[in-house]
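Student: quick one, structure for this:
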Amino acid sequence: MGRARPGSTCVRPTSSPRSRRGVRWWRTGIGAPIFGAGARPCESRKQGAARMGCCAPPGPARWWLQEPIGVEFGHGTESVAHAHRRAWCRGVDSPARIPVGPSRGPARLGHRRRAGAAAGLIGKREMFRLCHLSDPHLRAEAPETRACLDGLLADALARGADHVVLTGDLVERPGRAHLEALKSVLVARGLWSSRRVTVLPGNHDVAGHPSDPSTPASRRRALTRFLDFFAPVNGPLAPGRPVRKRFGPVELVGLVTASPHHRVEGLVTPADLEAIARRPRREICHRILAIHHHPWPAPAGYVPRYGRILPEGLREGQALIEAAAAGGFTLLLHGHIHAAGGPFDRRLRGIAVRCQGTAKGRRGPDGRLWHGYDLHRFEGARRMLSRRRLPHDALCARALEKAAAPVAGRRRPSARPASTC
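Tutor: You can find the predicted model right below:
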């Protein structure tokens, strides 16, 4: 006991960790690979180094939980650190309650804002919230897909999301009707603005379902139609021309990885690599890179969906990571894999890579279908991540209640419509 998986962001407590007001504290190996696989709660760096037979890195002791991750389940279920580890991480408080900063002892709740002004770019009480949502696979003929996407956006906005980034596979098949259905959801939530939403294409937005006939010419037309349709919120986004948006000390850069030359695999152009490797003139505390495809092949034997191994990802993934590291990026967001976390949450060249592709839904251990999104919080030099999960039946129930509500001046039908969920 007491060992965490390599590269993990949560450490399995070996004993009762120190707690205050329901918050548990432990040291992790984020930012310090020496302790990534064997950190224990409330031990010093020298103690951890001696236990694992290595040298402690220089510098003062630090609480290494630089990006606390918490999974929040909706509708009365508990908040845990990871869904697949909730059996031994039960009781972790909200990530917003976990402070990060230099300390030689257990952190205190009253000190959680010390790092808020570390960069001098955001006031102590200002926070930027970014919602990352991917792979909803919306279909115009399936109202339940629209209801689930609308419910996720409503939940994110209720938690103060300032901007929403959608990283591909937004519709099941390319077509004007599906894009209009997606736009109607964004407009209804007040997100049809360049300051509120960023929309990136995925392979389904360009090539459609694997059973659909597709050629490079048809995929090129579908990609052009997608980029032109969302030009009011993205601007002149195109392969080789990334979208850049600045929110105080946070910069969001989005790339088009969906390619008409490949049906499933992603592709980045040399112009994209050159653009992201160029550092900005002004100092930026957090640079975020958003793409659709995962930047490295799936691990051998990993079967996240469809009952088969998915090796196809981004062809130039290693070059993209090197360029992003040269450009000073601190966070990379992607989808494509219908999973959240797992082996796709890594830290490469100082970049935290976070996978989120459960907007369409994923079966949990209890057999229920859950939909999710990520909510990143940026406050000064700190970054926190909350993973929100909502059950499918609850999202559909909200949609049915809204559809069954009486409309002024209109008679309700005598026969109740059949459920689409």
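Student: going forward, measure contacts between C-alpha atoms and count neighbours the same way
Tutor: Noted.
Student: you'd agree E316 is up against P270?
Tutor: No. In this structure, E316 is not within contact of P270 by Cα atoms under 8 Å, at 9.8 Å.
Student: out of those two, which sits in the busier spot?
Tutor: Neighbours of E316 and P270, each counted by other Cα atoms under 10 Å, are more numerous for E316; the result is 16 against 13.
Student: ok, which stretches of the stretch 301-421 of the chain are helices?
Tutor: With DSSP state H, counting those that start in this stretch, the ranges of helices along the stretch 301-421 of the chain come out as 317-326, 392-404.
Student: hang on, V353 packs against L333?
Tutor: Yes. Taking Cα under 8 Å as the definition, V353 is a contact partner of L333 at 6.1 Å.
Student: tell me which of the two has more neighbours.
Tutor: With neighbours defined as other Cα under 10 Å, V353 and L333 compare such that L333 has more, 26 against 22.
Student: the more buried one contacts A290, correct?
Tutor: Yes. Using Cα under 8 Å as the test, L333 is close enough to A290 to be in contact (4.7 Å).
Student: residues that sit against both of these two, list them.
Tutor: Common neighbours of L333 and A290, counting by Cα atoms under 8 Å, 6 or more residues apart in numbering, are T167.
Student: list the contacts of G364.
Tutor: Contacts were defined as Cα under 8 Å, 6+ apart; by that measure G364 touches W370.
Student: what would the helices of the stretch 301-421 of the chain look like in JSON lines with mean neighbour count and distance to L191?
Tutor: Shown next, in JSON lines, are those (neighbours: other Cα atoms under 10 Å; distance: least, Cα to Cα, whole Å):
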{"stretch": "helix 317-326", "mean neighbour count": "19", "distance to L191": "28"}
{"stretch": "helix 392-404", "mean neighbour count": "16", "distance to L191": "19"}
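Student: now distance to H294 too, for those, in CSV please.
Tutor: Formatted as CSV, the entries for the helices of the stretch 301-421 of the chain read as follows, by distance: least, Cα to Cα, whole Å:
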stretch, distance to H294
helix 317-326, 8
helix 392-404, 26
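Student: quick check: which of these is nearest to L153?
Tutor: With Cα to Cα as the measure, helix 392-404 is the member of these nearest L153 (11.1 Å).
Student: need the contact partners of the closest one.
Tutor: By Cα under 8 Å, 6+ apart, the surrounding residues in contact with helix 392-404 are 144, 147-148, 151, 361, 368-371, 419, 421.
Student: to compare against the first, here's another:
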Amino acid sequence: MSETITLAHVSDVHLSPMPGVALRHLNVKRGLGYLNWRRHRRHAHHRAALDLVVADMLAHKPDHIAVTGDLINLGLPVEYEAATAWLNEVGTPQDVTVVPGNHDIYTSLRGDPGIARWAAYMRADAWGAKYVPPPPAQFPFVRRLGPVVLIGVNSAVETPPFIAAGEVGARQRAALAALLPQLAAEGLIRVVLIHHPPLPGQAPPRRALRDAEALAHILAAHGAELVLHGHNHCDSHMDFARLPETGGGNIPVIGVASGSIARVHKNEPLGRYNLLRIGRVDGRVHIECATRGLETGGRSVGQIERKLVT
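Tutor: All right, here's what the predicted structure looks like:
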């Protein structure tokens, strides 16, 4: 076997406990979100559960960790600061890659840097600097891990109350369409990181990616070896077909459940993460995925499933 890397994937950690909301930060969406947290979500997302999941993840010594958004809840300054501290505990910007989720770009706070606090975790590495889009664009960005290249895409946009939809946008899509074939030409295993499920029909309209059809066309035309996402708080695996005229084959699209659920909420499972081994065997891409998470009772972490992806 040629070089293989181990990539841990965790998402939707929704860091708790939630602070109170200062009056100067209150608006309709944030007020409704706070009520939802107090009535429902705070009973599901527990920091202790997340700490168990992260401790198990770090004990497996992955080569890199991908965090696909929704680190926080209401986009408050104190939440961004808490998430920065949490990221520093998980690993350095060289060891952890982040893309934002809709709760991270919740609703604007005038003059506050917001997710810019995490900029070191959301930028190209030295190798990927040649692919950096021109200002003011920040996404997509590229990081290389041996035979693997991570492509960070931002699907998070501000939305009205009761809407958790996302959008990649024309600028990112155009950059991605140019980037994917360039990286393929370098013989790299392309792993796309995005918060929202990237394909049409993977989420109800008010929570879906608005330009999923356009993004799916780019993926079908130019290819990727793996897409990782969060958002739905459930585990999923879809194989998306590439266009025959561009080489055919399937692109695995894998979603991971929330990393911090301590009590079953709706149909969401207990906190978990994925541990992916990615490399080549006899020239072919080889991906294995082990799902690890809280076991019944929520006091220990074990393997839930292990499967061969490609």
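Student: in a strand, D205 of structure 1, correct?
Tutor: No. Counting by DSSP: H, G, I helix; E, B strand; the rest coil, D205 of structure 1 is located in no strand; its state is helix.
Student: burial of the residue opposite it in structure 2 once aligned, as a residue count?
Tutor: The pairwise alignment with structure 2 assigns D205 of structure 1 to D104, based on TM-score structural alignment. Neighbourhood size, D104 of structure 2 [other Cα under 10 Å]: 25.
Student: and the one 5 residues further on, by the same measure?
Tutor: A count of nearby residues for L109 of structure 2, using other Cα under 10 Å, gives 15.
Student: quick one, strands of the stretch 1-150 of structure 2?
Tutor: For the stretch 1-150 of structure 2, the strands defined by DSSP state E, counting those that start in this stretch cover 5-10, 64-67, 96-98, 141-145, 148-152.
Student: adding distance to H233 of structure 2 and mean neighbour count, write these out as JSON lines.
Tutor: Compiled in JSON lines, the strands of the stretch 1-150 of structure 2 are given as follows (distance: least, Cα to Cα, whole Å; neighbours: other Cα atoms under 10 Å):
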{"stretch": "strand 5-10", "distance to H233 of structure 2": "11", "mean neighbour count": "23"}
{"stretch": "strand 64-67", "distance to H233 of structure 2": "13", "mean neighbour count": "24"}
{"stretch": "strand 96-98", "distance to H233 of structure 2": "17", "mean neighbour count": "25"}
{"stretch": "strand 141-145", "distance to H233 of structure 2": "25", "mean neighbour count": "22"}
{"stretch": "strand 148-152", "distance to H233 of structure 2": "20", "mean neighbour count": "23"}
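Student: kindly reformat these as TSV containing distance to L183 of structure 2.
Tutor: Compiled in TSV, those are given as follows (distance: least, Cα to Cα, whole Å):
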stretch	distance to L183 of structure 2
strand 5-10	18
strand 64-67	19
strand 96-98	18
strand 141-145	10
strand 148-152	8
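Student: which stretch among these comes nearest R292 of structure 2?
Tutor: Judging the strands of the stretch 1-150 of structure 2 by Cα to Cα, what sits closest to R292 of structure 2 is strand 5-10, at 10.2 Å.
Student: against structure 1, where does the closest one fall?
Tutor: Strand 5-10 of structure 2 maps onto residues 128-133 of structure 1, going by TM-score structural alignment.
Student: mean shift of the matching stretch relative to structure 2?
Tutor: When structure 2 is overlaid, stretch 128-133 of structure 1 sits 0.8 Å from its aligned residues on average, using mean Cα distance after the TM-score superposition for structure 1.
Student: my guess is A117 of structure 1 contacts F378, does it?
Tutor: No. In this structure A117 of structure 1 lies outside contact range of F378 using Cα under 8 Å: 11.4 Å.
Student: mind checking which of these two has more residues around it?
Tutor: F378 (21 against 17).
Student: now do that one against H371 of structure 1, distance only.
Tutor: Applying Cα to Cα, to the nearest Å, the value for F378 of structure 1 to H371 of structure 1 is 24 Å.
Student: kindly report the same for P365 of structure 1.
Tutor: Using Cα to Cα, one obtains 14 Å as the distance from P365 of structure 1 to H371 of structure 1.
Student: which of those two has more neighbours?
Tutor: A count of neighbours by other Cα under 10 Å puts H371 above the other of P365 of structure 1 and H371, at 23 against 9.
Student: which non-adjacent residue is nearest that one?
Tutor: With Cα to Cα, 6 or more residues apart in numbering as the criterion, H371 of structure 1 has its nearest non-adjacent residue at 4.4 Å, and that residue is G361.
Student: which residue in structure 2 aligns with that neighbour?
Tutor: When structure 2 is aligned by TM-score structural alignment, G361 of structure 1 is paired with I261.
Student: spit out the contact partners of that match.
Tutor: By Cα under 8 Å, 6+ apart, I261 of structure 2 lies in contact with 44-46, 49-50, 268-271.
Student: L294 of structure 2 maps to what in structure 1?
Tutor: When structure 1 is aligned by TM-score structural alignment, the residue opposite L294 of structure 2 is L390.
Student: try R306 of structure 2
Tutor: So R306 of structure 2 corresponds to nothing, using TM-score structural alignment.
Student: list the contacts of R306 of structure 2.
Tutor: With contacts defined as Cα under 8 Å, 6+ apart, R306 of structure 2 is in contact with 288-291.
Student: what range in structure 2 matches stretch 46-56 of structure 1?
Tutor: Matched against structure 2 by TM-score structural alignment, stretch 46-56 of structure 1 finds no partner residues.
Student: and if you look at stretch 251-259 of structure 1?
Tutor: When stretch 251-259 of structure 1 is aligned against structure 2 using TM-score structural alignment, it corresponds to residues 149-157.
Student: ok, stretch 320-332 of structure 1 next?
Tutor: The alignment of stretch 320-332 of structure 1 onto structure 2 (TM-score structural alignment) covers residues 215-227.
Student: check contacts around the residue nearest the centre of structure 2.
Tutor: Among the residues of structure 2, T68 comes closest to the average C-alpha position under Cα atoms, centre = their mean, at 1.4 Å. Contacts were defined as Cα under 8 Å, 6+ apart; by that measure T68 of structure 2 touches 9-12, 98-101, 193-195, 228-230.
Student: cool, thanks, signing off.
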